[in-house]
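Visitor: below are the sequence and a predicted model; questions follow.
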Amino acid sequence: MATTAAGDRYLTLDTVRGVAVLGILLLNIIAFSMPMPAYFNPAAYGGAEGADLAVWFGNFVLFDGKMRGLFSFLFGASTLLVIDRATAKGESAAKVHYARMVWLLVFGLIHLWLIWWGDILNNYALMGMLAFFFRNARVKTLLIIGCILLVFQFLVSAFIPFTVAMAQAAPGNHGLREALVAFERGFGQPAPAWLAEQVAIYRGDWWGITVERFKEAAWGPIAAIFQYGWETLAYMLFGMAAFRNGMLTGQWERRRYWRWVAIGFGIGIPVYVALALWMIRSDFALVPVTAATMVFTVPFRPLMIMGWASLIVLLMRPGGTLTARLAAAGRMAFTNYLMTSLICTFIFYGWGLGWYGELSRAEVYLVVLGVWVLILLWSKPWLERFAYGPLEWLWRSLSRGRPQAMAGGALLKG
């Protein structure tokens, strides 16, 4: 199976990353366009019947967490690739790696505090700093440690529905009641007055949105380390293992990829369907939603991620038009991820078109389709002219301490 594109790049890594950067918008679009609880709970906002419910169901079963997981897998693999190349050139792998992570953290914080509350780059940077210590670990060791981290993630996440259940059982407890209100605003069906207040904020000007976001996200990166950093680091280690054993570089036999498609989807889809039905039958009550989305998915999500990665590798066609455009989108994933935030906040926030809270859950996917088309149309022509995406160039230049050559784009066939 062909693995390389131009130069020494791995076509499989770029293509899987391209699918991930497109796919992650399937979930993020809800966080761009509606109040926070709508991301987890369709009954909170955006519609939970008919087409809206069908869209939520399909996203939860097939994409929720899986695209972010693919992104994390690819981050781990790419981190290892950068370290290996630095070592091969006689450079300090630690210096190269930590310079990249520090600047990624800067970009992530700017994105988080000034553009959009859903940034993942800051968490990638912080967890990536820890991933460096596993650069020489064996594949088996990476997998074992990753599984241990997921156990911690399961236990930390279980605290949420446990606390909700306790609060609901003791309505007179002031401290638990405050926690319940906070969880309602993150996962439940908050009061209409609070939802209206959120819509008003995000239909306001940039400064008002930024002030409100900073109140919520000022210490978000620290909290995120303990809330979901375990899972992020686990996925990075799994990605490093998948790079080392040839899975993410297209070196496995096709039947081995098909086996993982069968395992990942054969186990994962029935579990996710059962969890989705549980939430629907409970009318999206808070305990089922928090338990299903945050806890019971933890052991099964990696299987679905492996299934997706394997399917993408199987379906990609070196030299094909779509593969070339997806690979280009993947090579420019950093630029495309941040560009997506700028486009979507312009569409939905008050400093732009102000469509926040206007579209239903199904309708927002017209925006997703438009952004996908834009990414696929512009990434390949850019890379035929330039060596890097614009923000990839800036990140590399800052990390290296000097401007990098931009000319000399690689020909992407198809």
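Guide: Nice, I can see it. Numbers count the residues shown, from 1 in each chain.
Visitor: contacts and neighbour counts: CA atoms only from here.
Guide: Noted.
Visitor: list the residues that contact residue 308.
Guide: 66, 261, 264 (Cα atoms under 8 Å, 6 or more residues apart in numbering).
Visitor: rerun that using 10 Å as the cut-off
Guide: 16, 19-20, 62-63, 66-67, 69-70, 257, 260-261, 264-265, 302, 314 (Cα atoms under 10 Å, 6 or more residues apart in numbering).
Visitor: before we move on, what about residue 223?
Guide: 123, 217, 229.
Visitor: tell me the centre residue of the protein?
Guide: residue 68 (2.7 Å; Cα atoms, centre = their mean).
Visitor: surely that residue touches residue 21?
Guide: Yes - with contact defined as Cα atoms under 10 Å, residue 68 reaches residue 21; the gap is 8.4 Å.
Visitor: residue 404 in helix, strand or coil?
Guide: Put simply, residue 404 is coil when judged by DSSP: H, G, I helix; E, B strand; the rest coil.
Visitor: how about it, nearest residue that isn't a chain neighbour?
Guide: residue 397 (5.3 Å; Cα to Cα, 6 or more residues apart in numbering).
Visitor: the one you found against residue 96, yeah?
Guide: No - with contact defined as Cα under 10 Å, residue 397 does not count as touching residue 96 (11.6 Å).
Visitor: that older thread, most neighbours among the contacts of residue 223, which one?
Guide: residue 123 (24 neighbours; other Cα atoms under 10 Å).
Visitor: contact partners for the residue nearest to it when sequence neighbours are not counted?
Guide: Of all residues not flanking residue 123 in the chain, residue 221 sits nearest, at 6.4 Å (Cα to Cα, 6+ apart). Applying Cα under 10 Å, 6+ apart, we find residue 221 in contact with 105, 108, 109, 112, 119, 120, 121, 122, 123, 126, 227, 229.
Visitor: another structure for you, compare them:
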Amino acid sequence: MTTDLTPTTDKQRYIILDALRGFALFGIILANFPEFGLWTFLSSSEQAAMPSAEIDRIVRFSQYLFVDAKFYGIFSMLFGIGFSIILSHAFERGGNGIFLFYRRMSILVCIALLHLLCLWSGDILLLYALMGMLLPPVYHFSNRALLITACILIFIPIGLDLYQELNGVSFSAPIVDAWWTRANSYGITEQNFATWLRDSESYSGVHQFLMQGAIERMYEFVDGHRPMKVLGLFMIGYYIGRNKLYAKIEERRVDLKKLFCWTLAIGFPTSLLYAYSAVNGHAWGLTVHSLLYAVSALPFALCYMSGMALLYLNNQDSRFFYYLSLPGRMALTNYIGQSVIGIILFYGIGFGLGLRYGLASIEFIAVLVFAFQMFFSHFWMKYFKFGPLEWVWRMLTYGKWLNPKR
């Protein structure tokens, strides 16, 4: 048996997975660009004073309804699917799949740290890499054990938030103190927080914001119990991948229809309640908000995934899925590329468009940027097998030169 470990080839790929990655990237840019545009940093009164405030409120509610947590959920489950594929391919070739996976995750940690500290403090890759390192121990879990463990991880945060609410404590309070201590040491205050990146005319100012932002990101992870949620979603994705459900969608058409209907019936009304709670400052309390998050995000993410699979089955010759799959084939490049484009467009070291536009306009810009990424991905993949960052990541993972050209 050979021990030659090589990356997935074109013939081994499933277009539905790449299309779902592309779809997830579209949702991620919609979720992230309001922060790049600095609109998210404005106070509610400042947002209300903008000329587009009325339509922005509608767009914000729609964000919480259709985007928030759903697309990162899709991306997380796809990560779990990817883990199962890496292991299966490695073991088929007789290689040490666990070692290969840890090497891959270690490289991703390095990429994520560079992204977090040099480009954008809203990075999710670091958490993905660290939580991904916890996946190999579940390799021998039964399907039942996988799903039960995943559900426990996704619902534990509700109990933690109930404990905080009943006892008036905050697990993230020490991180908040450290965050503002670091921010204040640079001269970043609540008064200039929203304008800092727009007014910074050199990268040093941006880097100062990113350094305090890295601590803020740790606060967001702890406050939102994100590690447990991500690991739970990884396990669901691993279940899908291990059973190769993505390769059997034609024979599971009836099951997909049932999944779509049930998750829509659960996810849409609970997402409506979640969106109302979010735009009204957790109107029913932290615990209820956490519960609504859990019962809306996962079902709606599965609704999107099953719906896309059904659309693909009915339109397998459509160019839509082909073009959507191209950004998904170079997801790492496009994810980090969104950060680079956001900096160029909105920060003071670029065009300085931050705070000039309301939420609706920023989201329109996000759509245009993703359209550009689809065009760029189409052009790039005509001549190369991998995206530029995927190429580097794969070579470091497999420890050998890979010819990127077709």
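Guide: Nice, thanks for sending it over. On a predicted model such as this, the values are computed, not experimentally measured, just so you know.
Visitor: what about the equivalent of the residue nearest to residue 404 of the first structure over in the second structure, which helix or strand?
Guide: Matched by TM-score structural alignment, residue 397 of the first structure corresponds to residue 395 in the second structure. Using DSSP states H and E, residue 395 of the second structure sits in helix 388-398.
Visitor: have a look at how far, on average, that helix is from the first structure.
Guide: Aligned to the first structure and superposed, helix 388-398 of the second structure gives a mean residue distance of 0.8 Å (mean Cα distance after the TM-score superposition for the first structure).
Visitor: what sits up against that helix?
Guide: 4-8, 100-108, 111, 329-334, 336-337, 380, 384-387, 399-404.
Visitor: rerun at 7 Å
Guide: 5, 6, 100, 103, 104, 330, 332, 333, 401, 402, 404 (Cα atoms under 7 Å, 6 or more residues apart in numbering).
Visitor: now do it: distance to the chain's middle.
Guide: 20 Å (Cα atoms, centre = their mean, to the nearest Å).
Visitor: ditto for stretch 296-314 of the first structure
Guide: Using Cα atoms, centre = their mean, the offset of stretch 296-314 of the first structure from its chain centre is 14 Å.
Visitor: which parts of that stretch are buried?
Guide: Using 16 or more other Cα atoms under 10 Å as the test for burial, stretch 296-314 of the first structure gives 296-298, 300-314.
Visitor: just checking, which of those residues belong to helices?
Guide: 301-314 (DSSP state H).
Visitor: where is the longest helix in the first structure?
Guide: Max-length helix for the first structure by DSSP H is helix 139-169.
Visitor: which neighbouring elements make contact with that one?
Guide: Judged by 3 or more Cα pairs under 7 Å, 6 or more residues apart in numbering; DSSP states H and E, helix 139-169 of the first structure is in contact with helix 174-187, helix 220-244, helix 286-290.
Visitor: report the angle between it and helix 174-187.
Guide: 120 degrees (axes from the mean of the first three to the mean of the last three Cα atoms, to 10 degrees).
Visitor: residue 15 of the second structure versus the aligned partner of residue 377 of the first structure in the second structure, what's the distance?
Guide: Alignment note (TM-score structural alignment): residue 377 of the first structure maps to residue 375 of the second structure. Remark: distance between residue 375 of the second structure and residue 15 of the second structure (Cα to Cα, to the nearest Å) = 17 Å.
Visitor: between those two, which one's more packed in?
Guide: residue 15 (20 against 14).
Visitor: excluding chain neighbours, what is closest to that one?
Guide: That would be residue 325: by Cα to Cα, 6+ apart, it lies 6.3 Å from residue 15 of the second structure.
Visitor: look up how far residue 215 of the second structure lies from the one you found.
Guide: Distance from residue 325 of the second structure to residue 215 of the second structure, by Cα to Cα: 34 Å.
Visitor: neighbour count: the two, which is higher?
Guide: Between residue 325 of the second structure and residue 215, residue 325 has the larger neighbour count (other Cα under 10 Å), namely 25 against 20.
Visitor: pretty sure that one sits against residue 25.
Guide: No - Residue 325 of the second structure lies out of contact with residue 25 (Cα atoms under 7 Å); the separation is 10.5 Å.
Visitor: before we move on, back to that, highest neighbour count among the contacts of residue 221 of the first structure?
Guide: residue 122 (26 neighbours).
Visitor: the alignment partner in the second structure of that residue is in what secondary structure piece?
Guide: Matched by TM-score structural alignment, residue 122 of the first structure corresponds to residue 126 in the second structure. Residue 126 of the second structure belongs to helix 125-132 when assigned by DSSP H and E.
Visitor: who's in contact with that helix?
Guide: 105, 108, 109, 112, 113, 227, 231.
Visitor: residue contacts, residue 66 of the first structure?
Guide: 301, 304, 305.
Visitor: how far out from the middle of the chain is stretch 155-163 of the second structure?
Guide: Stretch 155-163 of the second structure sits 22 Å away from the centroid of its parent chain (Cα atoms, centre = their mean).
Visitor: go on, stretch 332-348 of the second structure?
Guide: Using Cα atoms, centre = their mean, the offset of stretch 332-348 of the second structure from its chain centre is 15 Å.
Visitor: how about the helices of the stretch 301-414 of the first structure, start to end?
Guide: 301-315, 321-331, 333-348, 364-385, 390-400 (DSSP state H, counting those that start in this stretch).
Visitor: could those go into CSV alongside distance to residue 38 of the first structure?
Guide: Putting the helices of the stretch 301-414 of the first structure into CSV (distance: least, Cα to Cα, whole Å) gives the following:
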stretch, distance to residue 38 of the first structure
helix 301-315, 21
helix 321-331, 28
helix 333-348, 15
helix 364-385, 13
helix 390-400, 31
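Visitor: what's the closest of those to residue 251 of the first structure?
Guide: Nearest to residue 251 of the first structure among the helices of the stretch 301-414 of the first structure is helix 301-315 (10.0 Å), distances taken as Cα to Cα.
Visitor: ok, back up a step: of all the contacts of helix 125-132 of the second structure, which two lie farthest apart?
Guide: 113 and 231 (19.4 Å).
Visitor: what's near enough to touch the corresponding residue of the first structure for the residue nearest to residue 15 of the second structure?
Guide: In the first structure, the residue paired with residue 325 of the second structure is residue 327, using TM-score structural alignment. Applying Cα under 7 Å, 6+ apart, we find residue 327 of the first structure in contact with 11, 14, 15, 18.
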